[in-house]
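Engineer: Give me coordinates for this.
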Amino acid sequence: MSLPQLSLSLQFARFEGADEHRAALPRHKVARWIRHALDADAEITVRIVDAEEGQALNRDYRKKDYATNVLTFDYATEPVVMADLVLCAPVIAREATELGKSLAEHYAHLLVHGTLHAQGWDHETSEADAEEMEARETEILAGLGQPDPYAK
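Structural biologist: Now for the predicted structure:
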């Protein structure tokens, strides 16, 4: 099976502890995780941010005044997926600890999750859509040798 092509820009904001996040996100792994979640060629920017930038973006674009783990800004889905994925490092670090996962494992899940959003998947429209998206994420991650992110 041939995976879709990916033009990837990987960016890290300047924040305390950024080196730990850089170490968890080598470019080749980020590209692999995203490519396995793609159904078409893509141009994607991944930006790792601090809580302040994450909160500002969530507030300005989603009208929710808190930092969230991943924000997806999709610009086109056919024939090329074009999107920005913004991941909030402190939120992801906290969640990984709470879930008993490694930082890289949690990033893999959220990059797959964000990439699916960039292609039109939405878990907030209905319970059935949420279950379908979770099943797709689990399937992709299993193919990458990652555990089920929803296993209790």
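Engineer: all contacts plus neighbour counts: C-alpha atoms, from now on.
Structural biologist: OK.
Engineer: before we move on, what SS does the residue positioned nearest the centre of the chain have?
Structural biologist: For the chain, the residue nearest the mean C-alpha position is residue 111 (2.3 Å; Cα atoms, centre = their mean). What DSSP: H, G, I helix; E, B strand; the rest coil gives for residue 111 is helix.
Engineer: residues contacting the residue nearest to it when sequence neighbours are not counted?
Structural biologist: Nearest non-adjacent residue to residue 111, counting by Cα to Cα, 6 or more residues apart in numbering: residue 34, 6.3 Å away. Neighbour list for residue 34: 111-112, 115 [criterion: Cα atoms under 8 Å, 6 or more residues apart in numbering].
Engineer: before we move on, the earlier item: how close does the residue nearest to the centre of the chain get to residue 77?
Structural biologist: According to Cα to Cα, to the nearest Å, residue 111 and residue 77 sit 17 Å apart.
Engineer: Next, the second sequence, to be compared with the first:
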Amino acid sequence: MTDSLYDIAVSLECPAWAEALPDVAERVERLARLALDSCPEDRPDGALELSLVLADDDTVRALNRDWRGKDAPTNVLSFAALDDDEAPVVEGAPLLLGDVILAWETVAAEAADQGKALADHLAHLVIHGVLHLIGFDHQEEEEAAEMEALETRLLATLGIADPYRDEDQGR
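Structural biologist: Next up, the predicted model:
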């Protein structure tokens, strides 16, 4: 699935991903495209480039420690190149959006703990991570509500339940 608008690189750094979901590389690429296509008004113009890394907890923990000062693994990290004012922009070249890195052990454990299918939880986290690359955030309550609503709508198109449903009932 290739077009001139997106250059999406998927890196399988932890084999457990493919053992659990044999089509994981194609799956995350489709999910990234879904997220990018969902909000053309918020997406930068022109060809876009991003990478998705299917890693393990050790890799994500090191990145989280080195870049965010948090010495612990997390489910997904997004490094948005558009947040870097010094990132080079080359006329005619695809615009580098950044990287989304997922941690196998944390994602698998969360899915099991929450009673969710691994593929569904992965779908949520890929969409969430890619939306961060194009400027969505959840630091403020209004921003969080907008991002969560979009994630929920996108997941519903895939037949996946609202991942925030239980959180909303507790508010």
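Engineer: TM-score them against each other, please.
Structural biologist: Remark: TM-score between the superposed chains equals 0.85 [TM-score structural alignment, normalised by the length of the first structure]; 147 aligned residues with a Cα RMSD of 2.3 Å.
Engineer: circling back to that earlier point, so the residue nearest to the centre of the first structure touches residue 33, yeah?
Structural biologist: Yes - at 6.9 Å, residue 111 of the first structure counts as touching residue 33 under the criterion of Cα atoms under 8 Å.
Engineer: Quickly list what's touching both of these two.
Structural biologist: Contact criterion Cα under 8 Å, 6+ apart; residues shared by residue 111 of the first structure and residue 33: none found.
Engineer: ok, now which ones touch the alignment partner in the first structure of residue 130 of the second structure?
Structural biologist: If you follow residue 130 of the second structure across to the first structure using TM-score structural alignment, you land on residue 115. Listed by Cα under 8 Å, 6+ apart, the contact set of residue 115 of the first structure reads 34, 37-38, 72, 85.
Engineer: need the contact list for the alignment partner in the first structure of residue 99 of the second structure.
Structural biologist: Here residue 99 of the second structure is matched to residue 84 in the first structure, going by TM-score structural alignment. Contacts for residue 84 of the first structure (Cα under 8 Å, 6+ apart) come out as 44-47, 72-74.
Engineer: Residue 27 of the first structure: which of these is nearest?
Structural biologist: residue 46 (10.2 Å; Cα to Cα).
Engineer: Now do the strands in the second structure.
Structural biologist: 6-12, 48-55, 76-80, 95-103 (DSSP state E).
Engineer: Can I get the ones you listed in JSON lines including distance to residue 158 of the second structure?
Structural biologist: JSON lines is the format used below for the strands of the second structure (distance: least, Cα to Cα, whole Å):
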{"stretch": "strand 6-12", "distance to residue 158 of the second structure": "20"}
{"stretch": "strand 48-55", "distance to residue 158 of the second structure": "20"}
{"stretch": "strand 76-80", "distance to residue 158 of the second structure": "20"}
{"stretch": "strand 95-103", "distance to residue 158 of the second structure": "20"}
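Engineer: Please identify the deepest-packed of the ones you listed.
Structural biologist: Highest mean neighbour count of those: strand 95-103, a mean of 23 (counted as mean count of other Cα atoms under 10 Å).
Engineer: For that one, give me the average deviation versus the first structure.
Structural biologist: When the first structure is overlaid, strand 95-103 of the second structure sits 1.6 Å from its aligned residues on average, using mean Cα distance after the TM-score superposition for the first structure.
Engineer: now that strand: how far from the chain's centre is it?
Structural biologist: Chain-centre distance of strand 95-103 of the second structure: 8 Å, with Cα atoms, centre = their mean, to the nearest Å.
Engineer: Kindly report the same for stretch 62-78 of the first structure.
Structural biologist: With Cα atoms, centre = their mean, you get 10 Å for stretch 62-78 of the first structure.
Engineer: And the contacts of that stretch?
Structural biologist: 40, 51-56, 58-59, 81-89, 91-92, 110, 114-115, 117-120.
Engineer: what residue of the second structure takes the place of residue 74 of the first structure?
Structural biologist: Match for residue 74 of the first structure (TM-score structural alignment): residue 80.
Engineer: go on, residue 64 of the first structure?
Structural biologist: Under the alignment defined by TM-score structural alignment, residue 64 of the first structure is paired with residue 70 of the second structure.
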